[in-house]
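Participant: Next one to model:
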Amino acid sequence: MPRPHLQQQSIDEKQMQNRQKTFVRQGAVAAVVALACATALWLLGRGETAAANSAASAAAPAAPASADATKAALTVTTTRPRPAEWAQTLAANGNVAPWQEAVVGAELGGLRLSEVRVNVGDVVRKGQVLALLSADTVQAQLAQTRAALAETQATLADAQANAERARQLQTTGAISAQQINQYLTAEQTARARLEAQRAALKAEELRLSQTRVLAPDDGVISARQATVGSVAQPGQELFRLIRRGRLEWRAEVTAAELGRLRSGMKATLVAADGTPVEGTVRMVAPTIDPQTRNGLVYVDLPADAGVRAGMFARGEFQVGRSGALTLPQSAVLLRDGFQYVFHVGPDGQVSQLKVTTGRRLGDRIEVLSGLKPEMPVVASGAGFLSDGDVVKVVAAPQVAAAPGAGVSAASAAPAVRR
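Facilitator: Alright, predicted model coming up:
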């Protein structure tokens, strides 16, 4: 017979299990309800999106017309080609070289350089001492020659006294004619030896002066090989001197263009810092290089030109003047390797025109073909335009010039605005 407390425990366990099953069923029902709500909300949102897309599709045909109606045109300023008279130029390349370069060397050999007084870049004057050679040996030989000269002078004085006495006794017969002739001959020999010693003395003095290496002309030292302590050899180069500091531009010009140049023509080349340098044609070479088929044109440059010997320079020659149709460089657009301008029609629509350009001067460029003088074109900002665009033309803005600047309103750069 079961015990009462065990029966009561069994009943409690069954009730607990029933409650757990009930909770599980309720949770499952709640999950199903939540899923159904989420599905309904998603379907509702999808329906609203579809309705909105349908409304947008219905309104689409009218959008382009509205956009075209409200599209804002570019605002530009225009300019017209302006005739001008420009110089005809001939471009050339070449090197800058000294007008004349003097080589200064030693005239004596076997003497040591004791002092060097100048260096590369120094400006020297004609006759200025550049270097000194050791003069000890030359001075000793000079002293010896002077002593020999004094001895010769004494010998000549004695010979002259003997010859004078012989002349006095010639008519008396006290001495023979042969002895008189010997005295006269000794006098002439002593005089010749004296002249020879004097010449030797001048030679030694000249050798002494040659121990001082002097500048042969005014100029600038461009090279130096002299070193203190080295032994100079006759004709050895010690210094190189640009005479008078003068430089010239040796421009290479083709044989076909060489005949257009004459002495006295003006030339302009660009220095290393971009400064233009004016020169004058001194000479046109009479021959043509058979290798390059080019001829040289020698252009004299001013002393303060700001260029250096050995540098490469580009320049041009002014061979005359001619008319030109010009535009601001800002009006010409480089696109796909060609140059274009944008012509503005009466209705404000722009058309892209291909042009051929030539010379440039300042901020203007010459138009050779592709544009008529009366055609207005966009002044600047052509890079923002395409063929067929519609623009709005306005007057160029007035820019006040600064006092003393000399800038007029017409020279102000036009702008392109959106």
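
Participant: Could you use CA atoms for every contact and neighbour count after this?
Facilitator: Will do.

Participant: And for Tyr298, the neighbour number?
Facilitator: Under the neighbour criterion other Cα atoms under 10 Å, Tyr298 is assigned a count of 24.

Participant: Apologies, that question was intended for Ala140.
Facilitator: 12.

Participant: measure it to Leu201 for me?
Facilitator: Noted for Ala140: a distance of 12 Å to Leu201, by Cα to Cα, to the nearest Å.

Participant: what does Ile175 give?
Facilitator: 38 Å.

Participant: again, but for Val32
Facilitator: Going from Val32 to Leu201 by Cα to Cα gives 138 Å.

Participant: Comparing the two, which shows the higher neighbour count?
Facilitator: Comparing Val32 with Leu201 by other Cα under 10 Å, the one with more neighbours is Leu201, at 21 against 10.

Participant: quick one: that one is in a helix?
Facilitator: Yes - judged by DSSP: H, G, I helix; E, B strand; the rest coil, Leu201 forms part of a helix.

Participant: Checking the most centrally placed residue in the chain next. Helix, strand or coil?
Facilitator: Taking Cα atoms, centre = their mean, the centroid of the chain lies closest to Ala272, which sits 3.0 Å from it. Put simply, Ala272 is coil when judged by three-state DSSP.

Participant: Might one say that it is in contact with Val307?
Facilitator: Yes - with contact defined as Cα atoms under 8 Å, Ala272 counts as touching Val307 (7.0 Å).

Participant: OK, contacts around Val284?
Facilitator: Leu258, Leu261, Arg262, Ser263, Gly295, Leu296, Val297, Tyr298 (Cα atoms under 8 Å, 6 or more residues apart in numbering).

Participant: The helix or strand where Arg360 lies packs against which elements?
Facilitator: Taking DSSP states H and E as the criterion, Arg360 maps to strand 350-361. Contacts defined by 3 or more Cα pairs under 8 Å, 6 or more residues apart in numbering; DSSP states H and E place strand 350-361 against strand 338-344, strand 364-369.

Participant: hmm, back to that, overlap in contacts, Ala272 and Val307.
Facilitator: Shared contacts of Ala272 and Val307 (Cα under 8 Å, 6+ apart): none.

Participant: Ser134 and Gln210 touch, don't they?
Facilitator: No - shown here, Ser134 and Gln210 do not form a contact pair, counting by Cα under 8 Å, at 10.5 Å.

Participant: quick one: the strands in the stretch 151-300 of the chain?
Facilitator: Here the stretch 151-300 of the chain has its strands, by DSSP state E, counting those that start in this stretch, at 212-214, 219-224, 231-232, 237-243, 247-254, 266-270, 276-284, 294-300.

Participant: Dump those strands into JSON lines; add distance to Glu48 as well.
Facilitator: Listed next are those as JSON lines, based on distance: least, Cα to Cα, whole Å:
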{"stretch": "strand 212-214", "distance to Glu48": "106"}
{"stretch": "strand 219-224", "distance to Glu48": "91"}
{"stretch": "strand 231-232", "distance to Glu48": "107"}
{"stretch": "strand 237-243", "distance to Glu48": "93"}
{"stretch": "strand 247-254", "distance to Glu48": "81"}
{"stretch": "strand 266-270", "distance to Glu48": "74"}
{"stretch": "strand 276-284", "distance to Glu48": "75"}
{"stretch": "strand 294-300", "distance to Glu48": "83"}
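
Participant: One more sequence to fold, the one below, so I can look at both together:
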Amino acid sequence: MTRVVTVIGMALLGLVVLVGCGSDIEPGRTLGEASKVQGLTVATAEASLLAGAEMFVGTVESSARGMITSRIDGRVKRIGVSEGQSVAQGALLVTIEDNVAGDRLAEAEGAQQAAEARASLANKTFERYQNLFSQQAVTPQEMDRVSAELEMARQQLRSAEASVSAARTAASYSRVVAPYAGRVVRKEVREGSTVMPGTPLVVLDRAGKLQVRAEIGDAWASKIQTGQSLSVELPALEKRLAAKVAEVLPASDPRSRSFQIVLDLPEDAEIRAGLYARVYVGQPEVPTVLVPRSALVQRGQLYGVFVVDEQNTLRYRLVRPGRVHDDKIELLAGLSPGMRYVTAGVDQAVNGAVLED
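Facilitator: Reported below is the predicted structural model:
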């Protein structure tokens, strides 16, 4: 009996507590009322027909890249360019300090002066003997000897002049100049480095046409032709360009099951060799959803948009972005046609908030 009374007492006490708590909540209000936002721009997602594409990785490169090397022994005295710098034809790239070439030039010039003196003396001697021979004052044998000496002196002079020319050319190799106008890609040496003939000094890209070289899956081997236009994206510059196929390499790599293609890029001062590129090979048009870039919200490594449900409540929804099309982004998953989403003012949007008109 005592146990029954105790249970009834506890039940009555709980009822009293509930009645007391309920009296604190004003009529017409609930706990945890949702916040409200306004001033957001909302649009309805629509399906757009875009050409689907398979993406392949490529690299921007010059149509002509050259390795400038040293032709003499010596020490790098000065490097006159920096990486990425544009240079004109004949511009000084590297100066090599070379005492050997200078000494050889001085020696060759001295030998030339001596040969010139001998040739001058032999010519004068020949003229004198020629006058004496006309007067029959010297024998034919003596005249032949003087003629031979003159010819030998002339040969020695020509040889000395050739040596001077070669020495001057070798000495000029201490000044390494650009063989053509272009852009410096990379410096292979530093000031003070010792170099020998054949040592790489500077990598130089020829100015003008840039290209993209890409590895394409061999399933496309029969579908890509020279002159065909493909879409090329440069993520670093946020640019998408049309490029024509300039070359299709016939050999396929059996390990990667791919082959190479080369595309000519249009002229653009911002594009430089070495940039990462994406090459898209087209497929039939497929429906896709495009949203403005302003609608995309990044949180860490994830992307999402704020959708508006039937109760006008904002919900943060994860999406998977795809290709960039000018000021819009393709969404591969997460947003379906017909769904309402926030296009502007996402910085004010809060998950679970009610959107007011």
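
Participant: Any chance you could compute the TM-score here?
Facilitator: Scored against TM-score structural alignment, normalised by the length of structure 2, the superposed chains reach a TM-score of 0.65; 280 aligned residues with a Cα RMSD of 4.0 Å.

Participant: Quick one: residues contacting the corresponding residue of structure 1 for Asp253 of structure 2.
Facilitator: Under the alignment (TM-score structural alignment), Asp253 of structure 2 maps onto Asp289 of structure 1. Taking Cα under 8 Å, 6+ apart as the criterion, Asp289 of structure 1 is in contact with Gly295.

Participant: how close does Asp289 of structure 1 sit to Ala251 of structure 1?
Facilitator: 13 Å.

Participant: how many other residues sit next to the equivalent of Ala267 of structure 1 over in structure 2?
Facilitator: Matched by TM-score structural alignment, Ala267 of structure 1 corresponds to Leu230 in structure 2. Per other Cα under 10 Å, the neighbour tally for Leu230 of structure 2 reads 16.

Participant: wait, isn't Leu230 of structure 2 in contact with Arg240?
Facilitator: No - the criterion here is Cα under 8 Å, and Leu230 of structure 2 misses it with Arg240 at 10.4 Å.

Participant: who wins for proximity to Glu187 of structure 1 among the strands of the stretch 151-300 of structure 1?
Facilitator: Among the strands of the stretch 151-300 of structure 1, the nearest to Glu187 of structure 1 by Cα to Cα is strand 212-214 (38.9 Å).

Participant: all helices of structure 2, in order?
Facilitator: With DSSP state H, the ranges of helices along structure 2 come out as 2-22, 99-134, 140-172.

Participant: For the first one, what is the distance to the chain centroid?
Facilitator: What that stands for is helix 2-22 of structure 2. 79 Å (Cα atoms, centre = their mean, to the nearest Å).

Participant: Next: the second one.
Facilitator: Taking the mean C-alpha point of helix 99-134 of structure 2 and that of its whole chain, the gap between them comes to 58 Å (Cα atoms, centre = their mean).

Participant: Quick one: average offset of it versus structure 1, please.
Facilitator: Overlaying structure 1 shows helix 99-134 of structure 2 at a mean distance of 2.3 Å from the equivalent residues (mean Cα distance after the TM-score superposition for structure 1).

Participant: just checking, what packs against that helix?
Facilitator: Partner elements for helix 99-134 of structure 2 (3+ Cα pairs under 8 Å, 6+ apart): helix 140-172.

Participant: Check the burial of Thr95 of structure 2 by counting its neighbours.
Facilitator: Neighbours of Thr95 of structure 2 using other Cα under 10 Å come to 20.

Participant: That one pairs with which position in structure 1?
Facilitator: Under the alignment (TM-score structural alignment), Thr95 of structure 2 maps onto Leu132 of structure 1.

Participant: Please name the residues that touch its match.
Facilitator: Leu113, Ser114, Glu115, Val116, Thr211, Arg212, Val213.

Participant: before we move on, what about Gln89 of structure 2?
Facilitator: Per Cα under 8 Å, 6+ apart, neighbours of Gln89 of structure 2: Val177, Ala178, Pro179, Tyr180, Ala181, Gly182.

Participant: tell me which of these is nearest to Ser159 of structure 2?
Facilitator: For the contacts of Gln89 of structure 2, the closest approach to Ser159 of structure 2 (Cα to Cα) belongs to Val177, at 28.6 Å.

Participant: Map the closest one across to structure 1 for me.
Facilitator: Val177 of structure 2 maps onto Leu214 in structure 1 when the alignment is built from TM-score structural alignment.

Participant: list the contacts for the nearest residue to its match once chain neighbours are set aside?
Facilitator: In space, not counting the residues next to it along the chain, Leu214 of structure 1 is nearest to Val129; the distance is 4.6 Å by Cα to Cα, 6 or more residues apart in numbering. Residues in contact with Val129 of structure 1 (Cα under 8 Å, 6+ apart) are Arg117, Arg212, Val213, Leu214, Ala215.

Participant: Show me the subset of those residues that structure 2 keeps too.
Facilitator: Using both residues aligned by TM-score structural alignment, their matches' Cα atoms under 8 Å, structure 2 keeps these contacts from the contacts of Val129 of structure 1: Arg117, Arg212, Val213, Leu214, Ala215.

Participant: Would you mind checking the residues you listed for buried ones?
Facilitator: Buried members of these, counted by 16 or more other Cα atoms under 10 Å: Arg212, Val213, Leu214, Ala215.

Participant: which one is Ala91 of structure 1 nearest to, not counting chain neighbours?
Facilitator: Glu316 (4.1 Å).

Participant: Tell me which residue of structure 2 lines up with that neighbour.
Facilitator: Checking TM-score structural alignment: Glu316 of structure 1 goes with Tyr280.

Participant: Please work out how many residues are found near its match.
Facilitator: 17.

Participant: repeat for Val76 of structure 1
Facilitator: Around Val76 of structure 1 there are 23 residues (other Cα under 10 Å).

Participant: go on, Tyr173 of structure 2?
Facilitator: Neighbour number of Tyr173 of structure 2 under other Cα under 10 Å is 20.

Participant: same question, the one 10 residues further on
Facilitator: Neighbour count for Arg183 of structure 2, taken as other Cα under 10 Å: 25.

Participant: and the gap between the closest residue in space to it that isn't next to it in sequence and Gln113 of structure 2?
Facilitator: Nearest non-adjacent residue to Arg183 of structure 2, counting by Cα to Cα, 6+ apart: Ser86, 4.3 Å away. In this view, Ser86 of structure 2 and Gln113 of structure 2 are 43 Å apart by Cα to Cα.
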